[in-house]
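Colleague: Show me the folded form of this:
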Amino acid sequence: MKQRLNLVTAPIARTLLVFALPTLASSVLQSANGSIDTVWVGQLLGEDAVAATTNGNLVMFLMTAFVFGFGMAATILVGQSFGRGDIEAARRVVGTAVGTFVPVSLVLAVVGWFLAPQVLALLGTDPAITPLARDFLKVTFLALPAILTLTMLMMALRGSGDAVTPLIFMALAVVLDTGLNPVFIRGLGPAPEMGIGGSAMATAIANWVALAAILAAVYARDLPLRLRGAELRYLRPDPAILALMLRKGLPMGVQMIVVSGSMLAMMTLVNREGIDTTAAFGATQQLWTYVQMPAMALGAAVSAMAAQNIGAGRWDRVGTVTRTGILYNIALTGSLVLLLLVADRQAMEIFLGAGSGAVEIGRHIATLATWGFIPFGVTMVLFATIRANGQVIWPLAILFVSMFPVRLGVAHGLYDRLGADAIWLSFPTGMVATLVMASLLYRFGNWRAEHDMQVADAPGGEEA
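Modeller: All right, here's what the predicted structure looks like:
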C-alpha cells in the first residue's frame, strides 16, 4: 500500500479527504482510548475516580503543550522541505527535534512525579479525590517521554505526507492500553492491583511499546525520515534549526498553554460546584473530544498540505485547500454536534452510569455549549493555513483574548446572574470570538509575506 501522498500535485478535494481520514481515524482511536479508560475507571472504581482522572488529564495536557508546539513547528518545516524536494533538510529537522525533546521529556517526567501533589493543590482539587488524583497523575508521568516522542514522530510523518503509519501504531497503543486497564486496575493474573494508578500504568506500557514498534517500522521500511549511518549525527541538535523551531514552536506551545491555563481556571470554577458537576464535566469533555476530532484532523491535514504547497511555491492551491477544509469541517463537525444533542442521555450514561445524578448535569452542559465546536472547526482550518507559512504570533494573541478576557470574563461576569450556566455558555462565546478574529487575520493579515521557514544548508554545503 502506498503510504505517502503527493500533496502538491494531486487533486485537492480528494487528496485532502484521503489524507485527513487516517488522521481522523487516529484521533478517533486516541479519543476512544481515553473514553474506554474512563469507562473502566468509572465502572470499576466509581464517580470519584472519574473526577480524579479529569483533574489529572488536564494537568498532563498542560505538561505536553510546549512539546506539542515544537512538534507543530517540526511538521511545518518537514512539510515545506518536502514541498521543495529537500529530504535531507527534513531529516535534519527530525534529528534536531528528537535529539532535543527526548531529554526534555525525561526531565518533565521526573519533575512531574515529585510535584504532582502541589499541582493538584493549585487546581483546588476536592480533598475527597486528591489521593486518587495523585496516584493517577504520578504514574501517568511514567508514560510522558513515550507519549511526547511518539507524538513528535507521528507529526513529522504526517508532515512528509504519510498519515497511514501513525494510524497503525496509534491503533497498537490503543489496543494495548484498553486491554491492560482492567488488568492493572484489578490486578488480574500476575499484574499487581493498582487501582486508579493501574489505568495510568496501562497507558505507560502501551505508549512505550508503540514507540519501539514505530521506530522499528520506520527503519524496516526505510521511510524517508529515517536516520542511518552518518545521518545519526543529526540527533545532535542543529543550533540554526533549533532556533527556528524555538522561534516558531514556542508561540504554538504557548497557545496550548493559554488554552490549558484557561481550562485550569475554568476547572477551579467547576470544582466549586461539587463532585457531581466535576464528574459531569469530565464526561462532557470526553464527548467533546469526539465532536472536535474532525476539526483537529482536518486542521492537521490542511497544515501539512498547505506547508508542502507553500514550500513548492504553489500559492494558487493554498486558498483552495483552506476553503475545502472549511467545508469538510462544517459538514462533519455539524453532524457530530447534532448526533450528540439527539443522544445526549445515552452518551452520558456510558461514562456515568444510568443511576448517576451527574447525568442530567452533563446533558445540560452539552445543550448549552456543544454547538460552539462548529465555529471552532472553521477556526482550526484558518489557523492551520496561517501557521503553515510560519505566522504564529497573531494566532497566539487571538487565542489569549478569546480564552481570558472573553471566556473567563463571561464565566465570572455572568456567574452571579446565571450561576453555573455562565461557565457553560462561556465556551461557545469564546469559540465564536476566536472565529471572528481568525477570519479577519486570514483575510487582511500579512501572514502570506512570511519567508523564514526554509531550513538552511548544513555546514559544509550538504544538499539533498
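
Colleague: hey, let's count contacts and neighbours off CA atoms from now on
Modeller: Fine.

Colleague: Could you measure from residue 278 over to residue 427?
Modeller: Counting by Cα to Cα, to the nearest Å, the gap from residue 278 to residue 427 is 16 Å.

Colleague: And for residue 381?
Modeller: Distance of residue 381 to residue 427, given as Cα to Cα: 19 Å.

Colleague: Could you do residue 327 as well?
Modeller: Counting by Cα to Cα, the gap from residue 327 to residue 427 is 23 Å.

Colleague: And those two? Which one has more around it.
Modeller: Per other Cα atoms under 10 Å, whichever of residue 327 and residue 427 has more neighbours is residue 427, with 25 against 13.

Colleague: what's the more buried one in contact with, if anything?
Modeller: By Cα atoms under 8 Å, 6 or more residues apart in numbering, residue 427 lies in contact with 369, 372, 407.

Colleague: Mind checking which of those residues are in strands?
Modeller: Taking DSSP state E, every one of the contacts of residue 427 sits outside strands.

Colleague: By neighbours, which of the residues you listed wins?
Modeller: Within the contacts of residue 427, neighbour counts (other Cα under 10 Å) peak at residue 407, which reaches 27 neighbours.

Colleague: one more to put side by side:
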Amino acid sequence: MRDFTEGKIARQVIDFTLPIMLGNVLMSAYGIINLIWVGRLLGHKAVAAVAACLPIIMLMPAFLIGLGMATNVLIAQAFGRKDTAMLRKILSNSFFSSILFCLLISLLGILFRHQLLQWVHTPAEIYDMALSYLTIMMAMLVFHFYVSWMNGMLRGLGDATTVVKILTLLAGFNVVLVPLFIRGIGPLPPLGVAGAAWGSGAAAALTCLIGYVYLLRFNPYINMRQWDYSLDGNIIREVFVIGVPASLQMMVISLAGVFIVSLVNRYGTAVTAAFGIGMQVDMLMTIPFISIGIAATTISGQNLGAGNLERVFETTKISVCFGLVVGLVCTVVLLAFSEQIGGIFLKKSAESSRVLGYVRDYYRWIAFIFPCFGVVFAVHGVLRSAGDTLALLALSFIAMFMIRIPLAYGLAGPGGFQQDGIWMAMLASSALAVGLNWLYYRRGPWKKKRLLNPSSSPSTKKTSFSA
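Modeller: Predicted coordinates:
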C-alpha cells in the first residue's frame, strides 16, 4: 500500500504505472494466449469464432467493471484521507452488490447467447464454435470478476505489486491449462474452441482461491471476517452514481465495437480474422495507456480525498506527456512490424498470407490512433478520480455514435473504401476525441465534485447484517 499525497509526482506516476502496466500485460495475456493456441492448434476459422465473441464478452461484464471503477475511486479517496472505517464499509458494500449483478449478467448472457451472436452477424461456418465459446465464457464470468475486483481494490490502495503476483499466477495457469483443454490429455477429451474457454475459466477459478488465501496473510483489508457488514446508503448510492455511467461508457464503447464487427463481418472470414488479430494486438498495445489512466485515477483520487488539487493538475500534465511518448513508440512499432506481429497468431498457409495482408492494411490507419490514446486515457483517469463519470459517458457517446459509427458506414458503404473505410473512421473519431476531452478537462466542473463524507459523519442510515 502506498500514500500518494506526498512526494514527487513525476516519479510516483512512473513508478506506479510500470507495475500496473506489467499487471495489465499479464491480465491481457490469457486472452492473447487463448487466441494463439486457438490459431496454432485449430486454424483461422477458430480464430474468427473467438474474434466474433470478443465484443460481446467485453460488453456483458461492462456494468461490473464500472462498479469496480467506482470502488477504486472511493477506496482511493478514503485512503487519501486516512479513513480506515470507511474503507472497510466500501469493500463490503461494493463486493456483495457486484457479485449479485455478476450472477445476473452471466445468466442473461447465457439465455440470450443466440441473439447476441446473430446481432454481430456471426458467419454460419463459425457459428457453432462461437456459440460454445461464448456460453462457457459467460458461465465462468464470476471467477474473472473476482480476480478483477481484487486487483481494483489493491490498486485503489496503491498496491500494484501484489496485483502483478496475482496476474502472473493467472497467466501461468492459462499457459498450462488452455492447450490441455483444447487438445485433451488422458481422460480429458479434445474440446476444441470450447476448450480455450474452459481452460481460461479454470485458470481464473484457481487464481481466485490462491489469491484470496495469499491476501489473507498480507493485506489487512481483504479478510471478510473483519469487514463492516452494515448497509451504507451513501456508499451504495455513490457506487452506482459513479459506476453506472462508467459502465454505460464501457457499454457504449463495446456496443460500438459490436457495430464495427458487424460491419467487418460483411467482408468475409479473412477480414474478420485479421480484425480479430488486430483487436488482440490493440488490446495489448493499449495496456500502457490504460495503466497510465489507472495510475492517474489512484494518484488523483488520493489527492482529491486529501484536498490537494494542485497535485491533481500536476498528475494530469505528467500523465499526458508520458502517454504521448508511449503512443508514438506504438505507432512506429506497428507500422514497421504489423505482418510479423500478426504472423504470431497463425500457422503458415495461403489463407494466412491473405489474412496478414489485411492486418497490414489495418495498421496503415490504426497505428496512428495510439498517440490519441495517450491524451484521452490520462484525462479520463483524472476525471474518473473525481467521480465525474457522467461526462465521460457523454464524451464517449459523441465519439462513438455521433462520429465513428456513421463515418464507418459512410466510408465503407457502396462506392466507398470497403473495410479500409472502417479503419479511417476509427482513426478520425479518436483524433476528434482528443479535442473534446481536453476541452472538457480545462472547462468542466469536475474540480468541484465531492464524494463520501468521512466515516465519522453520522449522515447515513445503516442496517446491520451478519456474515
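
Colleague: With respect to residue 349 of the first structure, which of the contacts of residue 427 of the first structure is nearest?
Modeller: Distance to residue 349 of the first structure across those (Cα to Cα) is lowest for residue 369, with 18.5 Å.

Colleague: Could you report the distance from the aligned partner of residue 179 of the second structure in the first structure to residue 71 of the first structure?
Modeller: Using TM-score structural alignment, the equivalent of residue 179 of the second structure in the first structure is residue 182. The gap separating residue 182 of the first structure from residue 71 of the first structure is 32 Å, by Cα to Cα.

Colleague: which part of the first structure lines up with stretch 312-324 of the second structure?
Modeller: Using TM-score structural alignment, stretch 312-324 of the second structure corresponds to residues 318-330 of the first structure.

Colleague: For the matching stretch, give me the average deviation versus the second structure.
Modeller: Comparison of stretch 318-330 of the first structure with the second structure after fitting gives an average deviation of 1.0 Å (mean Cα distance after the TM-score superposition for the first structure).

Colleague: Over to stretch 106-113 of the first structure?
Modeller: Its matched residues in the second structure lie on average 2.3 Å from stretch 106-113 of the first structure after superposition (mean Cα distance after the TM-score superposition for the first structure).

Colleague: thinking again about what came up before, mind putting the contacts of residue 427 of the first structure into CSV with distance to residue 263 of the first structure?
Modeller: Formatted as CSV, the contacts of residue 427 of the first structure follow (distance: Cα to Cα, whole Å):
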residue, distance to residue 263 of the first structure
369, 14
372, 16
407, 10
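
Colleague: Give me the subset of those lying in helices.
Modeller: Of these, the ones assigned to helices by DSSP state H are residue 369.

Colleague: Distance of the corresponding residue of the first structure for residue 38 of the second structure relative to residue 196 of the first structure?
Modeller: Counting by TM-score structural alignment, residue 38 of the second structure corresponds to residue 41 in the first structure. Distance from residue 41 of the first structure to residue 196 of the first structure, counting by Cα to Cα: 7 Å.

Colleague: Neighbour count for those two, which is higher?
Modeller: Neighbours were counted for residue 41 of the first structure and for residue 196 using other Cα under 10 Å; residue 196 has more, 30 against 26.

Colleague: I'd like the distance between the more buried one and residue 46 of the first structure.
Modeller: Relative to residue 46 of the first structure, and taking Cα to Cα, residue 196 of the first structure is found at 10 Å.

Colleague: In terms of secondary structure, what does the longest helix along the second structure contact?
Modeller: In the second structure, taking DSSP H as the definition, the longest helix is helix 269-306. Here helix 269-306 of the second structure touches helix 9-42, helix 44-59, helix 62-80, helix 233-264, helix 309-343, helix 350-366, helix 370-385, going by 3 or more Cα pairs under 8 Å, 6 or more residues apart in numbering; DSSP states H and E.

Colleague: Nearest to residue 157 of the second structure, out of these?
Modeller: Residue 157 of the second structure sits nearest to helix 62-80 of all those, at 6.1 Å, using Cα to Cα.

Colleague: compared with the first structure, how much does the closest one deviate?
Modeller: So helix 62-80 of the second structure averages 0.5 Å relative to the first structure (mean Cα distance after the TM-score superposition for the first structure).

Colleague: corresponding residues in the first structure for that helix?
Modeller: The aligned range for helix 62-80 of the second structure in the first structure is 65-83, by TM-score structural alignment.

Colleague: what helix or strand does the alignment partner in the second structure of residue 98 of the first structure sit in?
Modeller: Under the alignment defined by TM-score structural alignment, residue 98 of the first structure corresponds to residue 95 in the second structure. Using DSSP states H and E, residue 95 of the second structure maps to helix 84-111.

Colleague: related to what we said a few turns ago, may I have the secondary structure class of the match of residue 179 of the second structure?
Modeller: Here residue 182 of the first structure is helix, with the state taken from DSSP: H, G, I helix; E, B strand; the rest coil.

Colleague: residues contacting it?
Modeller: So residue 182 of the first structure contacts 40, 188, 198, 199 (Cα under 8 Å, 6+ apart).

Colleague: Looking at the second structure, which of these hold up?
Modeller: Among those, the ones still in contact in the second structure (both residues aligned by TM-score structural alignment, their matches' Cα atoms under 8 Å) are 40, 198, 199.

Colleague: What does the last one correspond to in the second structure?
Modeller: Looking back up the chat, that one is residue 199 of the first structure. Using TM-score structural alignment, residue 199 of the first structure pairs with residue 196 in the second structure.

Colleague: Next, work out how far apart its match and residue 183 of the second structure are.
Modeller: Counting by Cα to Cα, the gap from residue 196 of the second structure to residue 183 of the second structure is 10 Å.

Colleague: Equivalent analysis for residue 257 of the second structure, please.
Modeller: Here residue 257 of the second structure is placed at a distance of 31 Å from residue 183 of the second structure (Cα to Cα).

Colleague: Between those two, which has more neighbouring residues?
Modeller: Neighbours were counted for residue 257 of the second structure and for residue 183 using other Cα under 10 Å; residue 257 has more, 21 against 18.

Colleague: nearest spatial neighbour of the counterpart of the more buried one in the first structure, skipping sequence neighbours?
Modeller: Alignment note: residue 257 of the second structure maps to residue 263 in the first structure; criterion TM-score structural alignment. For residue 263 of the first structure, ignoring the flanking residues on the chain, the nearest one in space by Cα to Cα, 6 or more residues apart in numbering is residue 58 at 7.9 Å.

Colleague: Could you report the neighbour count for the one you found?
Modeller: Number of residues near residue 58 of the first structure (other Cα under 10 Å) recorded here: 18.
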